[in-house]
Each structure stands twice: as C-alpha cells, then as structure tokens.
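J.: just to be clear, the model below is a prediction. Sequence and coordinates:
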Amino acid sequence: MKKLASMILILIILAGVTLAGCTSTGGNAAPEPTAKPASGVARLVIGTTNAVTDLNVNDYYLGIFKARTSHQGLIALNPDGSYAPCLAESWESPDASTFVFHLQRNATWHDGLPVTAKDIKFNLEYFPQKIAEYKQHWGLISSVETPDDYTVIIHLKSPNSNFLVNLLVMRAVPEHIYRDIADPAKFNDVAAMIGCGPYKFEKFDKQAGTLTFTAYDGYWGGTPSVKSVEFRIFKNQDTMIMALKKGEIDTTYMYSNGISYYYVPGLLDNPDVGFMMIPFTGVSGALFFNANKTPYDNATFRKAVSYALDYEELKNLFTAGYGSTPNAGFLPNGTYNFKDTPQMARNLNKSKELLDTIGFKDVDGDGLRETPDGKKFQPEIFARTDIADYPRLAEMIKKYLKDVGLDSKIRLADMATTTTTLNTAKTHELALSRTTPWGMMTWAGYGSCYFDPRNIGYTMTKDPKYLALVDRMFNATDEATQRQIAFEMQDYYASEMPAVALYWSDLIQPYNKKYAGWVNDPMYGIMSYGTFYGLHEV
C-alpha cells in the first residue's frame, strides 16, 4: 500500500512538472534557412542503450540515429503528425496510384555532388532487391520515372492512399557510391555514411561506445544551432541515468522508448533535470501469435491465453502504475480513429474453460496440459533483449500460462536475431515485442503491417476477412470511409486476438534544463529537426 501511495505521489509530481524549454508543436520539418537562436549548442551529448555494431545500412539502430542527422528521405513528419517537406520541397498525387515529387534544387551529398532524381529512383529500386524490409515497404511500387533532375514520379501496382507513410523509412544514399555495392549489409566503409542531411558522419568509436556527427555547412536547409551531436552508448539504463545526474550527458534517447519509470524519483530531486511526457501511439509491450503455426492459428486458443494474463499486475510492474490497461482492440487510446473496445481483464476460469473446449487438457495428471492428441505441449515465448524489461516480462507471461496449466519455455534473442526471426524466418510461436508509432501508421495503418503477411506480418494473419479490410483501407480516400474501416479493424483485433496488448504507456523523456527548445518528433522523439535547429542555452 505504501508503494502504491508513493507511485501516486510521484505521478502527481510528474504531472505538475513544468515543461519549460520543451515544445511539441512546430519546427520539425526539414528547415529552410532561418535566423538561429542567439546562443546555440556546441556539442549535444545524447545517452542511449541502443547499441550500434557497424556502419552498414542493415544496422538497425545506426539507421535510427542517421534518420535525423546524416540522412534524409523525401518527406518527414511535423509534431502534429502531418507530412512535412524534406528532400522533396513539394508533391502531389493525382490519384492514389501515382505520386509526383519535386526535389530541393540545392541539395548535395556530403561529398559535394548534387542530389538528383536519379539518386532517389536508385534508392527505391536498389534497397527492395537487397534488404527484405524495404521490399515489404516499397513492394507496391511498379515503376519510377525521372523526367528531369528534380522530378520523381512513383507509380504503384494498385491504389494505396496511405503510401506516403511507407516513404518515411527512406534514408537516401548516393547512387555513385552504392551502385557497385553487391551487398550493402557488408559495406562498412566510411563512404557508407555519406548522406545529404544537416549533419555529416565524423566517427564511430566502437570501443568507447561513441558515435559523432558534425554540422554540414553545405546543407540546403542551413546550419543547425547544434553544431555537433554525440551519441554515447551505455550497456544499461543504470549507468546512463547516473551519467545524466552527473551532467555527463544532456539527455537520453531510446528509439520508441522512454526511461523506466523507476528512475524518476531519483531524478525529481535534481534541479538540473526536466521531464517531457511524450504521448506514445505505439504499444510498449505486446504478445504476437504466429498464425502460421498450430495452435496459434486458433482464435479460441489465443483468447484463452489472453484471459490468463494479469494486465493490472503488468501495468504496475512495467509502468509503475503510470500506464493504462489496454483494450482488446489493440490500438492505444489517442490513436487517430480510436474505437473504445472492451478492456482486457484476467479470467482464469474462462481461460481454462476455453482450453478445455479445444482439447488442451491434463491427461496424465501432472498439472500440465497436453495437446488434443495427448502430446506434450510447451509453447515458446520469444523475447528480444534490446528492451531491458522484456526478459522479465517473458518470465511473467510464463508464470501466467503456468497458472492455467500451460508449460512454456523462453527464448531470448538480440536485435539482429529478432529482426531475422520475426520479419523474415517467421520461426517464432509467441513473440514479445512492441509496435512503434511509425509501424502503427505504415502499410494500411492501424497496426496492419504487424498482422498482414504481405508486409512484416509478425502474426501472419491470412484471414480473408482481415486482408479485405486492409485492401479496402488502401482504396479509401475519404475520412468517413477510413474511420469506418479503422473501427472494423479494431473490432477484428478484439474478436480474433491475433495479438494482445499487454499495457499502454506514455514515454518519460528527461533532459538537462540548461538547454531549451526540445521538440518531439512523432517517429524519433527528441531527436528531431526542431531540436537540432532550435535548441539553445537558457
């Protein structure tokens, strides 16, 4: 009881923390040249637990760090979620099958050569052939035209009103460097880091765990107020938070994640640390069922598992009570076109009853259920280790399943193995992962990329009813129709349970109050153009 009271007190304090120096609106589009603040920032040091291993384009977290520093795509997002110009100064779509982009005319690569339409065409054609994830995102493209150096015309195989979201993953590379690279995943030369963003790559010290970018004077949008950005990589949040307390880093950053709530009490007493509460439209913790495998293709089995889970305990353990109990419709409250479906709740009797009805019973009296044909059953819980809470979360899921007679085992994997397993090999059974705000928007939106096997498809949901919803969304061009389909998709998630949201939560972002002008990017948090161009000393 005392612990709960302490949590509530901290929440009240957090809610009242003045977010001076923070903003969540405006200033995130790739900037045009403009007057800079009177005092900029010579070096911004960002602490992270997102490990970088090499310089190639297949390094997941390196790609995240490059997205708002050294590399750019055609478009970006404003803090309100609307599309903003980037390498494309403007665009139009005469229909949902054709998209015409007009490029910035003074954009250059960091080696001084101009960025042209042919470079963009190269990226759109090269990466789907080399990296599976890009084939999933850009596989809808049938052809790309470049009538001149500054015009790119993309033709799709079929209409897709949500296609612009898929372009948000572009981190354009120069054709003159990559055209002779057979395998970009093995290209670790410094030349692999040449981009066209506001910062150019300076160095990666793997032993020291530092990744440094410096402002590029030739950037078409002008020089950022932050002259140098250094990412300092920590092995865990404990050492990272200690560095923040000591003033050795200026803020923390973990892609689509905030610091653990349990560090907040120790930071509240520090007069130099402020907090930014970031609404999170992804799902921080989710359990995905691989419908390519039996019995995970059975909705009754999936519902039985969902009833076995203790959502209130998970909320308290992993968000310290700050998060909220999720709904059956999976999408977090605050999502555009959110529908209020029934809230998830534990019901052990219901879970056992459902397992009984589909033949999962304890036939040998050892307290554990066998399959309908009497064989031993031990589902595997696959959990990624790059998110600190997940090994513990996997243990909790294992405990809950044991409560209804299901004996499970846990398999832990690093980020590279996770990407291969979930995105391509599809060898998982039950997978613990998360969804990011961008992931929830892409494909047909509303989390569809995580379910549809034609995209990433963690759940490999091949149900014609669901695929028809996705296809209808692709063709929907008016808001009323899109809203209706979004509601139907959430109803589907609630009734069929292809995945279970374990808890919802906002992100807690600490920062050093000696600087003001922090801006949240819907995809990349405080690592935004708004921050890099507007940050200044208080």
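T.: Received the coordinates, thanks.

J.: please make it C-alpha for all contacts and neighbour counts, starting now.
T.: Noted.

J.: pretty sure residue 100 contacts residue 92?
T.: Yes - using CA atoms under 8 Å, residue 100 is in contact with residue 92, at 5.3 Å.

J.: of these two, which one has the most company?
T.: With neighbours defined as other CA atoms under 10 Å, residue 100 and residue 92 compare such that residue 100 has more, 19 against 11.

J.: that one - nearest residue in space that isn't next to it in sequence?
T.: residue 153 (4.5 Å; CA to CA, 6 or more residues apart in numbering).

J.: pull the number of nearby residues for residue 260.
T.: Residue 260, neighbours per other CA under 10 Å, totals 17.

J.: strands of the stretch 401-538 of the chain, start to end?
T.: For the stretch 401-538 of the chain, applying DSSP state E, counting those that start in this stretch gives strands covering 409-413, 430-435, 499-503, 507-512, 515-516, 518-519, 536-537.

J.: can you confirm the residue nearest to residue 100 is in a strand?
T.: Yes - according to DSSP: H, G, I helix; E, B strand; the rest coil, residue 153 belongs to a strand.

J.: so it versus residue 146, what's the distance?
T.: 6 Å (CA to CA, to the nearest Å).

J.: one more: residue 197?
T.: Counting by CA to CA, the gap from residue 197 to residue 146 is 22 Å.

J.: same check, this time on residue 2
T.: In terms of CA to CA, residue 2 sits 66 Å off from residue 146.

J.: one more to weigh against that first structure:
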Amino acid sequence: MGFFAILLLGSTTASEDDDQVSVYTIAGGDSGFPAPYSHYPRGGGYVYMSFIFDTLVWKNETGYVPALAESWEVEGDDTYVFKLRDGITWNDGVEFTADDVVFTVEYAKEHPYVWASTTMVERAEKVDDLTVKMFLIEPYAPFIDEVGGTLPILPKHVYEGVDDPESFQDEAALTGTGPYTLVDYDKVQETYRFVARDDYYGGSPRVRELRIVKVSPEMASAALAQGDVDAVSIPLDMIEPLEDQGFSMLTSSANGWAYKLMINHKKEPMSEKRFRQALAYAIDRERLVEIVGRGRGLVGNQGAVPPYNSWYNPDVEGYQHSPDKARELLDDMGYNGEAIVLLTKGGSVEYDRIAELIKEDLEEVGINVDLRSMDSKTVDTKVEDWDFDLAVSGHGGAIGDPNFLSKMNSGWQFNSDRYFEDLELNDLLSEQVTETDKDDRREIIDRIQVLYAEDVPAIVLFYTESAYAHDGQVNLYYTMDGVANGIPIPLNKLIFVGQDGR
C-alpha cells in the first residue's frame, strides 16, 4: 500500500449534506507511522493512531464513555469484567471478538507498549465471544485510565504472527476498529490523510476526511488566516489578533505541562532541605507567569498536583515569594555563598528568560549564580547524569490519575526527580496505586503532596497555557484529564465522529 502521496494544503469544504464536513485540515507534523508500535512516543503520535485503533473505554469532555466495551464492572478490587459491543468489525471486514482483547493483553506483556503497561494483569480470560475478565496480580487503582482507556486493541488475526511490531509498517499493521482508515502517509512531507469508515460502530463520522499537514510555528497563524488549515496550535500573543478576525479560540492552563527547576539534591548545598526551601521562597513565580507567560498560566503548586486537577490538595506550603524567609533559612544552615551553576536550554526565549529571572531572585538573597546556556540535549544529559546544580527544565504529564506523581518523583528518566531520601513519601507513592477506595486514596495523595512540598526535590515554577485556534466548523475541546492517560491535545476522535463535536 502506498502511503507516500504528497498532500496539498486544503481547508474545510462543504458537503452535499450540510451536516457533514468533507475535509478538515489540522496543522501538525510527522509523528510516525500511525500503528500502535510504530508511532512516535509522544502525544501527537498516540492521537493520530487513535483515529484508526480503539480502546475498551474512552473519554470525552466530561468523563469515561463506552468504546469497544459497552460496559465494565469491578469484581472485588482486583478483577475487571468487560462486556463488549456486538457487531463490530475490523477495517478489513473480520469480526471483532473477545479473543482480540485477550490476545492484546498478553501480547503487550511480551511486547511492551509505551503508553500502557499490562504487567499488573495476571491473566485475561475469555468468558464468551463478548465478555472478557481480567484478573490483576493486586489491586491497581488507575487500571481503567492507564489500561482500559489507553491500550489500543489489536487484531489477533493480524498481529499473532508479528515478532517485531516496531518494524511492522505495512497495510495490515493499520487494521483497526476505529472511525478512520489511513490512505496516505508521507514521512518526508509530514502529512497524513485519514478517511471515514461508514461502518463504524459509533456512527458514520461527520468529518469525512482528516488531513494532518506540516506547518511551522512561525506560519501557524497565517495558515489559518489564509484558509490552508482549519485548526492550529498558536503562540499566546496571536490569540487576540485571530479572535479579531473571527476565529474560535480554545485556551487551557489545564494541560499538565509545567516549567520546573531541577535540583541536584545529591550534592551540597542542594542536599540540604533548608537550602531547597530557600530557593522556593526566593523565586518569584508570579513574576515568571507575568513576564514569561505574558500573564497567562498558573503559579506552580509545590505539592506537584496542579490546582485544576481533582486530586489537588490546597493545604500545602505554597512558598509565597519571601526573600526574608529565604535569607533566614540560608543563615540557619550556614550557607557561605559558594557559587551555584544554573543550566538553561539555549535557543529558547522562554527558558533563557526564566533562567535570567531566577538568577536575579537568587542573587537578591545572597546565592551566587553562574548561569550557563547549553543545547537542550546537553542539559537533559547532564541532569540525567547528576552533573549539574540547578537546571531550568519542563515536562508534561501532570494530568489525569495521580499516579503521575510516582513517575515524576520515582522514575528513572532525566525529567524525574529521582528522590528517594524520604522513605514515607516513597512508601506512600507505592501504596497509593493499590488503594482502590477513592476516599482512602485521596488521604494518601494529600499526604504525598504535603511531603513533596516540604522536601522540595524540585520546584514547580508555573503551568503554561496553551491555545488552539480554529474556524468553528467543529467544536474542539480538551478531553477530561487528557486523551488516553493524559494527552492535552484537543483532537479527540469523538469530535470528528460527531458525537461531541457539533
């Protein structure tokens, strides 16, 4: 199958049926071949793949909705029963059954999928053609979010003979149950073309054809204004000009992305909690929002759960800007003024400005700062290797189920704090994932936030605001707690199917 035809830019065109949108063009770019094991491990890659593949459960703007499973229930606290929809077919015409679900769970154990692990599943059992029972090794609170609503179900008749799914990139690899099929993919031009399935179990999609085209950030607003695209992510300073031209705007600070000050808590004086607390008091995070975020965004919560997340605990130390408290802590610990190296990612106006403002704040309280600008990859490598003092960084993921706290604090990637000195904190991080009573789990999550704020393994500077501009042909929205397990991109496939996009 040839996926390499060059697509021309084209905006929405009218259909004979006024209720349909013939072509809808989104500014994006290459996110890899849109099969489960071939797309790039970032949000856009998952979203494009989700146009073709479905999960057992999905989410819309307000909560969970049925997908391949018409209903689900929990037996005890470690067994999930999924009742599947009848009459679903794969896009090659083969019937979808419970065998596909059982196969997918076991296949993902042998071939781990980057967005969803099934290691907590002891076994998946077919009860009948339309019922699957999953037995967990132990209770796992975010199971529906991280597995039921994120793991794309694979066709057994296609993938059972595939030993290297990452290299499986032919037509059969795109056999899905989703609302669209891929008819063109051009890696060089960074374009995709998806066509609606009239036999989709959720109804014939309202948007008949989806196109993804490459548009540079500098040209994003112009592409929308000229009618080359129908939806595009834009810089915040283009919100008002595009609104003045009549375009619809979708803005959100609830996207899970934050700028962060990474701290080498293994090295003196950063290993001293009082020093880290002094840093938190010294930095004026409201000024960062005003200057760097142009007044758009939210001051970071030092408890690490954003204030827009339903698990947010407001009763943690906020570290309101106080140079006097910072100086007092530094005096108490006997800080002697040794220079601290602050790394930032050169080439980014935002990172550079954040670093400059932090340097000013820290020097105001007597901390000598040696600011060094390096390329992004070098900074990330130095942080990963603990070859740094302080580093301006940032990452997403602080959205959805609070298990992101475990990944953020106890993971092993460069953007994790890797903070294990507080035994209570780490024990609670392990405990919360197995607590299925929501009230009891909330108590644990509340305590985790208090401990994290007290320990200051890193400093959450501020949460950014994102903006999407579009022509109003469909009603874009941000999915509750993000697409799948936390992707803050307003391109939920249900919008284009028409169930929620009118």
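T.: It's in. Since the model is a prediction, treat every value here as computed from it, not as a measurement.

J.: quick one: TM-score?
T.: The TM-score (TM-score structural alignment, normalised by the length of structure 2) is 0.80; 470 aligned residues with a CA RMSD of 3.7 Å.

J.: who has more neighbours out of residue 2 and residue 146 of structure 1?
T.: Taking neighbours as other CA under 10 Å, residue 2 of structure 1 and residue 146 compare with residue 146 leading, 18 against 7.

J.: for the alignment partner in structure 2 of that one, list the residues it contacts.
T.: Residue correspondence to structure 2 (TM-score structural alignment): residue 146 of structure 1 is matched to residue 126. Going by CA atoms under 8 Å, 6 or more residues apart in numbering, residue 126 of structure 2 touches 98, 99, 102, 132, 133.

J.: so what's residue 116 of structure 1 up against?
T.: Neighbour list for residue 116 of structure 1: 103, 149, 150 [criterion: CA under 8 Å, 6+ apart].

J.: how much space between residue 265 of structure 1 and residue 441 of structure 1?
T.: 34 Å.

J.: which of the two has more neighbours?
T.: Neighbours per residue (other CA under 10 Å) separate residue 265 of structure 1 from residue 441, with residue 441 holding more: 20 against 15.

J.: ok, back up a step: tell me which of the strands of the stretch 401-538 of structure 1 lies nearest to residue 108 of structure 1.
T.: Ranking the strands of the stretch 401-538 of structure 1 by proximity to residue 108 of structure 1 (CA to CA) places strand 518-519 first, at 25.9 Å.

J.: now the contacts of residue 116 of structure 1: which count as buried?
T.: The neighbour count (16 or more other CA atoms under 10 Å) marks 103, 150 as buried among the contacts of residue 116 of structure 1.

J.: out of the contacts of residue 116 of structure 1, which is nearest to residue 311 of structure 1?
T.: Nearest member of the contacts of residue 116 of structure 1 to residue 311 of structure 1, counting by CA to CA, is residue 103, at 48.2 Å.

J.: which residue in structure 2 aligns with the closest one?
T.: By TM-score structural alignment, residue 103 of structure 1 lines up with residue 84.

J.: nearest residue to that match other than its sequence neighbours?
T.: Distance criterion CA to CA, 6+ apart; nearest residue to residue 84 of structure 2, sequence neighbours excluded, is residue 69 at 4.1 Å.

J.: give the burial count for the residue mapped onto that neighbour from structure 1, as a bare number.
T.: Aligned by TM-score structural alignment, residue 69 of structure 2 pairs with residue 88 of structure 1. Residue 88 of structure 1 has 23 neighbours, counted by other CA under 10 Å.

J.: please verify my assumption that residue 88 of structure 1 contacts residue 106.
T.: No - using CA under 8 Å, residue 88 of structure 1 is not in contact with residue 106; the gap is 11.3 Å.
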